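Undergrad: Predicted model, plus sequence, below.
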Amino acid sequence: MENVFVDSKDIEYFAPDMKFVRFKAEVNQGNVKGTVANIRVQNADIETGDETRLIGDFNIKGLPNINKTIFDFSGRTIADLLLKILKN
């Protein structure tokens, strides 16, 4: 996937509990595999806002239940987005 825009409202369609988390992201690149319940992304380069960027690999397991979802990041850079998700 390259040059894709993601709004959290798009994710909310598959995971209704995401209605409490709001963000917009630009996906510069990333190889995405799996299902909503088990997403695997390699070589990601994702930007949200002006100061948040994730570069690396990650897994998201447990959606659509956001309260039991595990975010496993193996990357070089992460900031405000993860803090926003964890607060909710």
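TA: Happy to help now that I have it. For clarity, every value in this text was computed on a predicted model and none was experimentally measured. Residues are numbered from 1 along each chain as shown.
Undergrad: Only C-alpha atoms from now on, for both contacts and neighbour counts.
TA: OK.
Undergrad: Only the buried residues of the helix or strand that Gln29 is a member of, if you could.
TA: Secondary structure assignment for Gln29, by DSSP states H and E: strand 24-35. Using 16 or more other Cα atoms under 10 Å as the test for burial, strand 24-35 gives 25-27, 29-30, 32.
Undergrad: Out of those residues, which is nearest to Ser74?
TA: Ser74 has its nearest neighbour among the buried residues of strand 24-35 in Gly30, at 13.5 Å by Cα to Cα.
Undergrad: for comparison:
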Amino acid sequence: MVVTDTATITSKSMVNIPASLRRKYALKEGTKVAFVEYEGAILLVPLLSPSELFGIDRDHKDEIVKAVRGLESERRREAGKD
């Protein structure tokens, strides 16, 4: 994980997303996001439309495949515990 920017939570529990990340991920006012807990971290995941998603993964394919396989493996382990 690479830390590129930091932010501070305000007294009203708000966080400003750094401009560099907003530009990189094309986040604009009104973009919906999901908060995902994963391995002790909170991920902020943009909920983009299918047309906005087209091609967004091309630079991160290996990382995405690794993350998906990890999640699949975790789900299989959890299913086996029941």
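TA: Sure thing, it's come through. Please read all numbers here as calculations on a predicted model, not as lab measurements.
Undergrad: what TM-score comes out when they're superposed?
TA: Here the TM-score for the pair of chains, by TM-score structural alignment, normalised by the length of the second structure, is 0.28; 50 aligned residues with a Cα RMSD of 4.9 Å.
Undergrad: Counting by contacts, list what the strand holding Gln29 of the first structure packs against.
TA: With contacts defined as 3 or more Cα pairs under 8 Å, 6 or more residues apart in numbering; DSSP states H and E, the packing partners of strand 24-35 of the first structure are strand 2-7, strand 38-48.
Undergrad: what comes into contact with that strand?
TA: With contacts defined as Cα atoms under 8 Å, 6 or more residues apart in numbering, strand 24-35 of the first structure is touched by 1-8, 39-49.
Undergrad: returning to that earlier point: rebuild the buried residues of strand 24-35 of the first structure as JSON lines, extending it with distance to Phe73 of the first structure.
TA: Shown next, in JSON lines, are these (distance: Cα to Cα, whole Å):
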{"residue": "Ala25", "distance to Phe73 of the first structure": "17"}
{"residue": "Glu26", "distance to Phe73 of the first structure": "18"}
{"residue": "Val27", "distance to Phe73 of the first structure": "16"}
{"residue": "Gln29", "distance to Phe73 of the first structure": "16"}
{"residue": "Gly30", "distance to Phe73 of the first structure": "14"}
{"residue": "Val32", "distance to Phe73 of the first structure": "14"}
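Undergrad: All set, thanks.
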